[in-house]
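Undergrad: When you get a sec, could you give me coordinates for this:
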Amino acid sequence: MKSTRTRVRAGAAAVALALLAAGCAAGAGRSGGGVEGTPGAAGLRDPYFPKLGNGGYDVGHYGLTLSYEPDSGRLTGRAEITATATQGLSAFNLDFSGLTVRSATVDGAPAAVNRAGNELTLRPREDIRDGARFVTVVTYDGVPKTITDADGSEEGWLPTDDGAIAVGEPTGSMAWFPGNHHPSDKAAYDITVTVPAGLKALSNGVRTAERKSADGRGVTSVWHASEPMASYLATLAIGRFDTSTTTALADRIPVLNATDPEVAAESSALLARIPEVLANQERLFGPYPFGAAGAIVEHPEDLGYALETQTRPVFPADSFDRPTLVHELAHQWFGNSVSPATWKDVWLNEGFATYGEWLYEEKYAHVPAQRSFDQAFGNAAAWAFPPAEPPTSEDLFSPPVYQRGAMVLHKLRQRVGDEEFFAILKGWPKERRHGTATTRDFTDYADSMTDKDLSGLWDVWLYGNGKPATP
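TA: Now for the predicted structure:
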């Protein structure tokens, strides 16, 4: 959930890096015998961010080893990216912004590197065979960028008084690690972070280790996220945090929360309700899709909006309220497990999470979903465009996507009845678990779950221009 979001692309001035010396023999995934590849596409032609993501390969795993010094703002990183070629590759691109590349290898052999704007092009010593698994290692350092959007919101790497927080919807993760930064390419993550003693570093998934350095001056945390994750959902929060642990969902899921000490007391009661909220959502949406849960609550001066970062959403304390918590936790099913195939499909994230708020209020606050629908219907801003057709990137996180997106679901509920609707609501994240989906995928799925004709509903509420005369 972001109030409104647009993206500013970095300039396209080319900066040539040194051609690295030829080295080791090619690995088992490399082509031989005269087989030739072609360059992977520099961008996936997303409707709003055509240069975002890259073609020719699919990432399976990111291994990030990071060290951060808050006093200087300097980040040192090593990204090990394990991928599978989807074509014969003579070169391929990574999305990466700002930081200085120090070296790059593919399957252990030095690779030629070229930099142009946010595109990092690697040319391996030998072509990579279609279907081959290959490992790219990039080392880098520098002061990461904070990206300021047209609406004034910030993403990427946000320094704080005692550390930093990294958030990336939809393009900001390229500010702190290189990768295929389009939501259609999801991967598992292992993130190892070293920070000065006295600070903590929190990320997605389960913390598998924490150790002090031999000299006592640093502490290293290791985080493992085994389920596929779109890169915009990766997060890293560094600072002085109060932490608490519990379990949820019949003790199956460990819950780790972290709060800025200045807002810990006021946040504790709502944090304690996370297991209750997850239990309600699991009843509605099906099994919780991840192996960890929790929240990070920052000082309002450090973060300007809440975001559904996978397994551990982040909140500014002044937005850490019940509706926002419910919204971000609903995203774990809708947006995180089932991610948008393109950014045009983002209503599948926000409309569903907003309707999750309405359902929670219906059960626990005795506010019928119809009343929430009526309030949304009366909001003129919700009718600026159809939820499935945002005009520009500036419109991706605006009322039509959230409120009218939720109205689509309420009209579907009215059309098919509660029994079929809640079967759709639970079946959809099961159908697409840990995958991606388009709007068409969802409408086809809903159509398949009922014998009622839904074409008029989609035409008017999902794709139609203008406000219907009657709700």
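Undergrad: contacts, neighbours, all on C-alpha from now
TA: Will do.
Undergrad: residue ranges of the strands in the stretch 51-200 of the chain, please?
TA: Using DSSP state E, counting those that start in this stretch, the strands of the stretch 51-200 of the chain run over 57-69, 74-85, 89-95, 100-106, 109-110, 112-116, 119-123, 133-142, 146-148, 154-159, 164-167, 187-196, 200-203.
Undergrad: do the stretch 251-400 of the chain as well
TA: Listed from the start of the chain, the stretch 251-400 of the chain has strands (DSSP E, counting those that start in this stretch) covering 253-259, 293-298, 314-316, 338-340.
Undergrad: Would you do the same for the sequence below? I want to compare the two.
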Amino acid sequence: MPVRRPFVLATLPVAVTALLAAAAPPSPGSSGAGDPYFPLAGNGGYDVRHYDLTLRYDTGTRHLDGKAVITARATQDLSRFDLDLSGLKVTGLTVGRDKADFTRKGQELVVTPRRSLRKGQWFKVTVTYRGTPRPVTDPDGSPDGWIPTDDGAFVAGEPQGAMTWFPANNHPKDKASYDFTITVPENRTAVANGVLAGRHTAHGHTTFRWHQAEPMAAYLATATVGKFEVEQYTTRDGIRVYNAVDPREAATAAPVLKKLPSVLEWESRLFGPYPYRAAGAIVDRAPDVGYALETQTRPVYDSAPDLATLVHESAHQWFGDSVSLTSWKDIWLNEGFATYAEWLYSEQHGGDSAQKTFDELYARPASDALWEFPPGDPGSGADIFGEPVYARGAMALHALRRAVGDQVFLRVLRAWATEHRDGHGTTAGFVRLAERESGKDLNALLRTWVYQDGKPAAP
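TA: Got it, this is the predicted structure:
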């Protein structure tokens, strides 16, 4: 009948499309996660849920033997997929119980399983590897990854360095839990993320086992090795603290590390409950590094930190670690927030007010490097750790605070950390949340401070 004709014609293409889709062969996962600044970072086609890393490091020869067991789920029908791994020699690779073919192409370890993987299928990849890990050099010239020291290794992976010591889906979009089993000479200590699950010494070597239960981006993993003085205790909030300090830095670090419990309590009051079961610090002597990093649960410092740095790296446990980036372009969501935590701490502990710090920065001329690029779009990997990301990122938050008032502003920070806990965020998402909490249209304000080129007009 004529009335049925449009119905039949409309449904035939749908049916044909469905049949064609069902018959489509598995395809390779992408060789990158699509990040505009680091296009080869991460990979497509699967989601990692857990890394089980077994490492043995000789501090004399600087040789590393590794085994990574990666539990993942296919997000498409996969004929092959990539892992990020730089430099080290792969000696064996299986997918499930079967040996898999693999090739190397720069930082890409390209894996072709014997049988294609179905969308939604869980699978395990086991990679054995060895070699002398070498750091990568970031676009800004700093070392990143497994960085040798005179007594071990300083392991800090932001943004690219995780691939220098284990095969990974190396982008913050793919977070996972971790287990570490690290064997080192018995006069060395190996410190990783999370809770110390055990240690055992035999035949001149000590094996340390660490467990990181909450999801973690690969760049936040560490396996720092050295001669350390170790301090362990539990805070009154039940957080298990493990501090490992190079003896040469101990005297300077002690008064700052003593404040760690009170800093975490203060930040918990502002941002919501501390996101993890464990905390602490790794204070190394690594004069060639030049930075600290908010490695999850246990920041790593290249020397004894001052109090502002401790506050900054601790704040990252909320902003950057628990709430992670979706794109490196949004790095101000990490660094601007942690920098503003420093301003708030100073303001509430007898130091300069946030307003005074803002005013001093704003007084810089338009030609100053502070206004060289906007924090929400640094423009390249070379600038993602530049001053505008930190200082002007914090200024954007202060401009927001002035616009909505202290009470609403602190509610925004807490809601951001709470609602995105163990997940991810974007600048657009933060603007929406701030508008929801304040009831104001904040798009123009935040766009000016986060994305506008040059020095903004006086607030």
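Undergrad: Got a TM-score for the pair?
TA: Scored against TM-score structural alignment, normalised by the length of the second structure, the superposed chains reach a TM-score of 0.93; 435 aligned residues with a Cα RMSD of 1.4 Å.
Undergrad: on that earlier part again, can you lay out the strands of the stretch 251-400 of the first structure as CSV showing distance to Tyr463 of the first structure and mean neighbour count?
TA: What follows is the strands of the stretch 251-400 of the first structure, written out as CSV (distance: least, Cα to Cα, whole Å; neighbours: other Cα atoms under 10 Å):
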stretch, distance to Tyr463 of the first structure, mean neighbour count
strand 253-259, 39, 22
strand 293-298, 35, 27
strand 314-316, 32, 26
strand 338-340, 17, 27
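Undergrad: what does Lys356 of the second structure align to in the first structure?
TA: With TM-score structural alignment as the criterion, Lys356 of the second structure lines up with Arg371 in the first structure.
Undergrad: ok, now Tyr242 of the second structure?
TA: Taking TM-score structural alignment as the alignment basis, one finds that Tyr242 of the second structure is matched in the first structure by Leu256.
Undergrad: per the alignment, Ala341 of the second structure corresponds to what in the first structure?
TA: Using TM-score structural alignment as the criterion, Ala341 of the second structure maps onto Gly356 of the first structure.
Undergrad: count of residues packed around its match?
TA: As a burial measure, Gly356 of the first structure scores 25 neighbours (other Cα atoms under 10 Å).
Undergrad: Kindly report the same for the one 4 residues further on.
TA: The number of residues packed around Tyr360 of the first structure, counting by other Cα under 10 Å, is 22.
Undergrad: Next one: it from Gly163 of the first structure, what distance?
TA: In this structure, Tyr360 of the first structure and Gly163 of the first structure are separated by 35 Å, where distance is defined by Cα to Cα, to the nearest Å.
Undergrad: Next: Thr148 of the first structure.
TA: Computed with Cα to Cα, the distance linking Thr148 of the first structure and Gly163 of the first structure is 19 Å.
Undergrad: Between those two, tell me which one has more neighbours.
TA: A side-by-side neighbour count of Thr148 of the first structure and Gly163, using other Cα under 10 Å, places Gly163 first with 22 against 16.
Undergrad: so what's the more buried one up against?
TA: With contact set as Cα atoms under 8 Å, 6 or more residues apart in numbering, Gly163 of the first structure has these partners: 70, 199, 237-240.
Undergrad: One more pass at 7 Å, please.
TA: Residues in contact with Gly163 of the first structure, defined by Cα atoms under 7 Å, 6 or more residues apart in numbering, are 70, 238-239.
Undergrad: Thr222 of the second structure maps to what in the first structure?
TA: So Thr222 of the second structure corresponds to Thr235, using TM-score structural alignment.
Undergrad: again with Gln317 of the second structure
TA: Taking TM-score structural alignment for the superposition, Gln317 of the second structure sits opposite Gln332 in the first structure.
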